[in-house]
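Asks: Kindly generate the corresponding structure for this input.
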Amino acid sequence: MKLGVIGIGNIMYSDEGVGVHFMHALQQNYKFTPNSPDDSIEFIDGGTLAALLMHILVEFDEILLIDCIDADEGSIGDVYFFDYEAMPKSVKWSGSAHEVEMLETLQMLDLCGDRPRTQILAVVPMRIEPMSFSVSDEVLKSSEIMERTAIDFIASRGFSCEKIGNLSVRDIAENFDSKGKN
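Replies: From the prediction side, this is the model:
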């Protein structure tokens, strides 16, 4: 099985970039080893590319899509984890251009019959208008829940997870350079 961990978001607008920052934190804080030689895992910074990711997404058997979302009755920092095919009705992919585009990208993959099995791990962000490369305290706190959820999911897909670092999502966000590395 080929598993893709895809971080989505606009890193220039604080919590809007949480998917990208969280994906990098997972990649830098853990060593993932497949339990089977036929399995592999790949981490991808999807940024705000959405539809331009289609040719990449179809290469995976399953993807873990990490992003921010809105939800009815949701509060800043609330974490959601669900199968794309069982998306809660309370979830709203609105609030920034990349969210709508990512939903449309998944729908286009469905129309083509090429969408890999898709799990969504998302958090309700604090909307911050001025550009900022940091993340809110609420999302930082929620990243602990997201980390446990992601590690449990990845382990359930046949990967051993060894902790090798301790960078927070905020550390990643505040030290992000133009090449997407810390």
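Asks: contacts and neighbour counts: CA atoms only from here.
Replies: Noted.
Asks: Next, name the residue at the spatial heart of the chain.
Replies: In the chain, the centroid-proximal residue (C-alpha atoms, centre = their mean) is residue 66; its distance is 1.4 Å.
Asks: any idea which helix is longest in the protein?
Replies: Longest helix in the chain, counting residues (DSSP state H): helix 137-156.
Asks: on contacts alone, who are the packing partners of that one?
Replies: Counting contacts by 3 or more C-alpha pairs under 8 Å, 6 or more residues apart in numbering; DSSP states H and E, helix 137-156 is packed against helix 18-29, strand 79-83, strand 117-123, strand 159-163, helix 169-174.
Asks: So what touches the first one?
Replies: The set of residues external to helix 18-29 that reach it, using C-alpha atoms under 8 Å, 6 or more residues apart in numbering, is 5-11, 43-47, 65-68, 122, 135, 139, 143, 147, 163-170, 172-173.
Asks: run this one through as well so I can compare:
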Amino acid sequence: MSEANRKKTLILGVGNLLLKDEGVGIHTIQALEKENLPAHVKLMDGGTGGLHLLAWLEGYEHIIMVDATLDNNPSGTVRVIEPRFATDFPPLMSAHEIGLRDMIEAMVLTDNLPEIHLIVISVANINEVNMELTPVVEKSIPEVIRVIKELI
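Replies: Just a heads-up that it's a prediction; the model follows:
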């Protein structure tokens, strides 16, 4: 497929770097900055998410979000979800879950919903203050990058 025919894609890492594993989405974006990605793919550190990101998401046909989740799976478990509605999110996402859900609902209401893939990484704790990931969650980043490359 030629570059001109590829979907304009945004990879959006969400999280809080100050809260250890809760920042895995941001750590993933930092790792992706060292990768050789196609020109139609852009990276964004979305911080803790929220409706303020809506304007930045305009114009993308495909959005891949990366975030931590408290879902009772073993830490470091990587899953891909295709949310079409806020109810498609895992029951307990990270500290900014409401912002991401609201963002999806707003896109649905404005009939401006691109193709969305949500990559969630299971974590055990989102309240521990530290800027480093736990080893088990850090080891999941190469798998997340592999999944992202398959999706793009």
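Asks: right, and the helices and strands packed on helix 137-156 of the first structure - which one's nearest residue 93 of the first structure?
Replies: Nearest to residue 93 of the first structure, of all these, is strand 117-123, at 10.5 Å by C-alpha to C-alpha.
Asks: how much does the closest one stray from the second structure?
Replies: Compared with the second structure after fitting, strand 117-123 of the first structure has a mean deviation of 0.7 Å; criterion: mean C-alpha distance after the TM-score superposition for the first structure.
Asks: What's the match for residue 36 of the second structure in the first structure?
Replies: Alignment note (TM-score structural alignment): residue 36 of the second structure maps to residue 31 of the first structure.
Asks: before we move on, what about residue 124 of the second structure?
Replies: Using TM-score structural alignment, the partner of residue 124 of the second structure in the first structure is residue 126.
Asks: that older thread, show me which of the contacts of helix 18-29 of the first structure are buried.
Replies: Buried subset of these (neighbour count, 16 or more other C-alpha atoms under 10 Å): 5-11, 43-47, 65-68, 122, 135, 139, 143, 147, 168-170, 172-173.
Asks: any idea how far the match of residue 124 of the second structure lies from residue 140 of the first structure?
Replies: Noted for residue 126 of the first structure: a distance of 11 Å to residue 140 of the first structure, by C-alpha to C-alpha, to the nearest Å.
Asks: do residue 19 of the first structure as well
Replies: In terms of C-alpha to C-alpha, residue 19 of the first structure sits 12 Å off from residue 140 of the first structure.
Asks: Compare those two (neighbour count), which wins?
Replies: Applying other C-alpha atoms under 10 Å to residue 19 of the first structure and residue 140 shows that residue 19 carries more neighbours, namely 28 against 20.
Asks: Please say which position in the second structure the more buried one maps to.
Replies: Under the alignment (TM-score structural alignment), residue 19 of the first structure maps onto residue 25 of the second structure.
Asks: Now its match: closest residue in space, sequence neighbours ignored.
Replies: Residue nearest to residue 25 of the second structure in three dimensions, not counting chain neighbours: residue 13, with 4.2 Å by C-alpha to C-alpha, 6 or more residues apart in numbering.
Asks: wait, that neighbour sits on residue 53?
Replies: No: using C-alpha atoms under 8 Å, residue 13 of the second structure makes no contact with residue 53, being 11.7 Å away.
Asks: List the residues that are in contact with both of the two.
Replies: Residues touching both residue 13 of the second structure and residue 53 (C-alpha under 8 Å, 6+ apart) are residue 46.
Asks: quick one on the thing from earlier: I'd like the secondary structure assignment at the match of residue 36 of the second structure, please.
Replies: Three-state assignment for residue 31 of the first structure (DSSP: H, G, I helix; E, B strand; the rest coil): strand.
Asks: mind listing what the spatially closest residue to it that is not a sequence neighbour touches?
Replies: Nearest residue to residue 31 of the first structure, sequence neighbours excluded (C-alpha to C-alpha, 6+ apart): residue 162, at 5.1 Å. The contact partners of residue 162 of the first structure, taken as C-alpha under 8 Å, 6+ apart, are 30, 31, 32.
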